[in-house]
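> Here you go, sequence then predicted model.
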Amino acid sequence: MKQGAQGSAERDVDGAVGAARVPPQMRAADVSRPRGETGTAVRGEHTHSEVPIPRPVVQRASVRGQVLDALRTALVAGELRPGEVYSAPALGERFGVSATPVREAMQQLTLEGAVEVVPNRGFRVVERGARELAELAEVRSLIEVPVMLRLARTVPVERWAELRPLAEATVRAAASGCRATYAESDRAFHRAVLLLSGNEQLVQIAEDLHRRSQWPLVGAPAARAGRADLIADAAEHTALLDALIARDLDVVRGLVGEHFVGAGS
């Protein structure tokens, strides 16, 4: 890591985010290009008679989005540790991109409450305790339990059956022991269930709360749940789906409430 402007207190991230790498094609897309593109010839370039090809306007957003995904994965996996400060240039060097998309992605994580800005140093991963996790579980329960009970009464059985592959995917992800992989499949299942409500605002709010509940707690080495806990949590998805198909409201209510305080939440 570079020293000087970044400050001696800044941590070297080599080995801290080793598993969260940005694809090579993204690195190439992040290389700066001369000003004057999108139809304007740049000095020294061949023009001849060829038609200028404008740079895709989504390229920058694509880089930022991939960096954001990589950072979220590193957070869930515990590779970005609570309380530690990480700089955009150092992370950019690790990912093989410039500091700009990293800084933009970190600003988004700041809005989500995952990190906080440390002036002239970078971004500190927010330290979270068991109380915050319990509060998130309570809010999710207040939002999602009534919705799932309503869906259990109204959604046709065949629609629930269509979600079976997603529930089974969480079981496979849990068996892999990779918390980041499980977290992604866990969110996909819950999102699919809530989408049946037809309320996109509800889905977005619930997913934000869900993502927050997956961040590691302070003091946890890499993840607060082991492989066995993830497998048990995934099994609740298939049990919940069975209860929804059977329209067993008592079982649905109990499973959803318990699931929010489980390993995967």
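Okay, I see it.
> drop to CA atoms for contacts and neighbour counts, all remaining ones
Noted.
> Is Glu116 in a helix, a strand, or coil?
Going by DSSP: H, G, I helix; E, B strand; the rest coil, the secondary structure assigned to Glu116 is strand.
> Find the centremost residue of the chain, please.
Closest residue to the average C-alpha location of the chain: Arg72 at 4.3 Å, with C-alpha atoms, centre = their mean.
> Please report the distance of it from His259.
With distances defined as C-alpha to C-alpha, to the nearest Å, the gap from Arg72 to His259 amounts to 22 Å.
> quick one: the helices in this structure?
Assigned by DSSP state H, the helices in the chain fall at 24-29, 59-77, 88-95, 99-112, 130-154, 157-161, 164-176, 179-195, 200-213, 227-246, 249-259.
> Figure out which of the ones you listed is closest to Arg121.
Distances from Arg121 to each of these were compared using C-alpha to C-alpha; the minimum, 9.0 Å, belongs to helix 88-95.
> Now find how far off-centre the closest one is within its chain.
In terms of C-alpha atoms, centre = their mean, to the nearest Å, the centre of helix 88-95 is set 19 Å apart from its chain centre.
> what about versus this one:
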Amino acid sequence: MSGPVAADKPSTGLRRHSLREDAADAIRAQIVSGELRPQTLYAIGRVAEQLQVSITPVREALLDLAKEGLIEMVRNRGFRIRVLTDAELDQTLQIRLMLEVGAVREITAQGLIDDFAALRDLSDRAQKAAEAGDWVGLVGIDRELHLMLLGYLGNPRLVDIVGQLRDQARLYGFDGIAGSQRLLASTREHDELLDAIEAGRTEDAAQLMSRHLKHARGIWAGMAEGRSAD
């Protein structure tokens, strides 16, 4: 494994305060990016060494991540990254549809976004990452875009919940997605969504968000079919 992953972490290790939270953030980032992969048993001591902290805050962080459903602890051995089932992924999509479609409807109806520059920039970066087959980069950009958009509703708990749901969905797997034309098409849907929001087309925006989330679920399903055919 490489050094601390989170962008705000210094290369010399994690900050001394809030080590438990910092360790959780760093490990979560490694999970979402695919650096830590399912089916591999990881030793807590090795992770602590890589993060340059003691074992205690790392163990506490892992317990928090286990509660989030991101990992499973293996008694006296370490931990593994969880793998979502199809049913769990469908349940995650259902919850995201309930939360994000309604949020976009409210954001559009109330005209809560007065400057789309940052969102447009993220949309452009997502497309470029997809074109380049940069899956790890795309994961972070796409996450930032969606959570920034939801943030305009002014409900940080909503942002946290959706962020956790997105992180859990990434546990489904990574192989076979990067470079997919369906993935590129999905990133281009961001522009359509932002156009509808900026124009105040409330129902169009809500429908576009619903379609976008369902298309993303379809990409994961297609990837699973490809894996089973190998």
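Looks like it came in fine. Nothing here was measured: the structure is a model prediction, and the numbers come from that model.
> Let me see the TM-score of these two.
Aligned and superposed, the two chains score 0.77 in TM-score terms (TM-score structural alignment, normalised by the length of structure 2); 213 aligned residues with a C-alpha RMSD of 2.9 Å.
> thinking again about what came up before, need the helices of structure 1 in a markdown table (columns: distance to Gly18 of structure 1).
Putting the helices of structure 1 into a markdown table (distance: least, C-alpha to C-alpha, whole Å) gives the following:
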| stretch | distance to Gly18 of structure 1 |
| --- | --- |
| helix 24-29 | 15 |
| helix 59-77 | 9 |
| helix 88-95 | 8 |
| helix 99-112 | 15 |
| helix 130-154 | 27 |
| helix 157-161 | 38 |
| helix 164-176 | 18 |
| helix 179-195 | 14 |
| helix 200-213 | 21 |
| helix 227-246 | 21 |
| helix 249-259 | 31 |
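> For Val97 of structure 1, which non-adjacent residue is spatially closest?
Arg27 (5.4 Å; C-alpha to C-alpha, 6 or more residues apart in numbering).
> Next: Val76 of structure 1.
Distances taken as C-alpha to C-alpha, 6+ apart put Trp215 closest to Val76 of structure 1, at 5.0 Å, once the chain neighbours are dropped.
> What is the burial count for the one you found?
For Trp215 of structure 1, the tally of surrounding residues (other C-alpha atoms under 10 Å) stands at 27.
> do the same with Phe260 of structure 1
Neighbour tally, Phe260 of structure 1, other C-alpha under 10 Å: 22.
> Trace it over to structure 2, please.
Per TM-score structural alignment, the equivalent position to Phe260 of structure 1 in structure 2 is Leu213.
> do the same with Ala246 of structure 1
In the superposition onto structure 2, Ala246 of structure 1 corresponds to Ala199 when matched by TM-score structural alignment.
> what separates that match from Thr40 of structure 2, distance-wise?
Taking C-alpha to C-alpha as the measure, Ala199 of structure 2 and Thr40 of structure 2 are separated by 47 Å.
> Also Glu225 of structure 2?
From Glu225 of structure 2 across to Thr40 of structure 2, the span is 22 Å (C-alpha to C-alpha).
> Spit out the contact partners of the residue nearest to Gly226 of structure 2 when sequence neighbours are not counted.
Once its chain neighbours are removed from consideration, Gly226 of structure 2 has its nearest residue in Gly176; the separation is 7.5 Å (C-alpha to C-alpha, 6+ apart). If you count contacts by C-alpha atoms under 8 Å, 6 or more residues apart in numbering, Gly176 of structure 2 has them with Met223, Gly226, Arg227.
> Quick check: the second one vs Leu149 of structure 2, distance?
As defined by C-alpha to C-alpha, Gly226 of structure 2 lies at a distance of 32 Å from Leu149 of structure 2.
> So those two - more neighbours on which side?
Summary of the neighbour comparison: Gly226 of structure 2 and Leu149, criterion other C-alpha under 10 Å, with Leu149 having more neighbours (21 against 13).
> show me what contacts the residue in structure 2 sticking out farthest from the centre?
In structure 2, counting by C-alpha atoms, centre = their mean, Asn76 sits farthest out from the average C-alpha position, at 29.3 Å. With contact set as C-alpha under 8 Å, 6+ apart, Asn76 of structure 2 has no partners.
> returning to what we had before: out of the helices of structure 1, which is closest to Arg124 of structure 1?
With C-alpha to C-alpha, the closest approach to Arg124 of structure 1 among the helices of structure 1 belongs to helix 99-112: 9.5 Å.
> The closest one: which residues count as buried?
Of the residues in helix 99-112 of structure 1, those scored as buried under the neighbour-count criterion (16 or more other C-alpha atoms under 10 Å) are Ala99, Thr100, Pro101, Val102, Arg103, Glu104, Ala105, Met106, Gln107, Leu109, Thr110.
> tell me which of those is nearest to Tyr182 of structure 1?
Here the nearest of those to Tyr182 of structure 1, counting by C-alpha to C-alpha, is Leu109; it sits at 20.3 Å.
> Give me the aligned partner of the closest one over in structure 2.
Under the alignment (TM-score structural alignment), Leu109 of structure 1 maps onto Leu65 of structure 2.
> and that match, what is it in contact with?
Leu65 of structure 2 sits in contact with Ala24, Arg28, Ile71, where contact means C-alpha under 8 Å, 6+ apart.
> Now which residue in structure 1 aligns to Lys128 of structure 2?
With TM-score structural alignment as the matching criterion, the partner of Lys128 of structure 2 in structure 1 is Arg172.
> Could you do Arg77 of structure 2 as well?
By TM-score structural alignment, Arg77 of structure 2 lines up with Arg121 in structure 1.
> Surely that match and Val85 touch.
Yes. Taking C-alpha atoms under 8 Å as the contact criterion, Arg121 of structure 1 and Val85 are neighbours in contact, 7.4 Å apart.
> More neighbours: which of those two?
Using other C-alpha under 10 Å as the criterion, Arg121 of structure 1 and Val85 rank with Val85 on top: 22 against 18.
> wait, what's in contact with the residue lying closest to that one once chain neighbours are set aside?
Setting aside the residues directly before and after it, Val85 of structure 1 is nearest to Arg124 in space (C-alpha to C-alpha, 6+ apart), at 4.2 Å. Shown in contact with Arg124 of structure 1 (C-alpha under 8 Å, 6+ apart): Pro82, Gly83, Glu84, Val85, Tyr86, Val115, Glu116, Val117, Val118.
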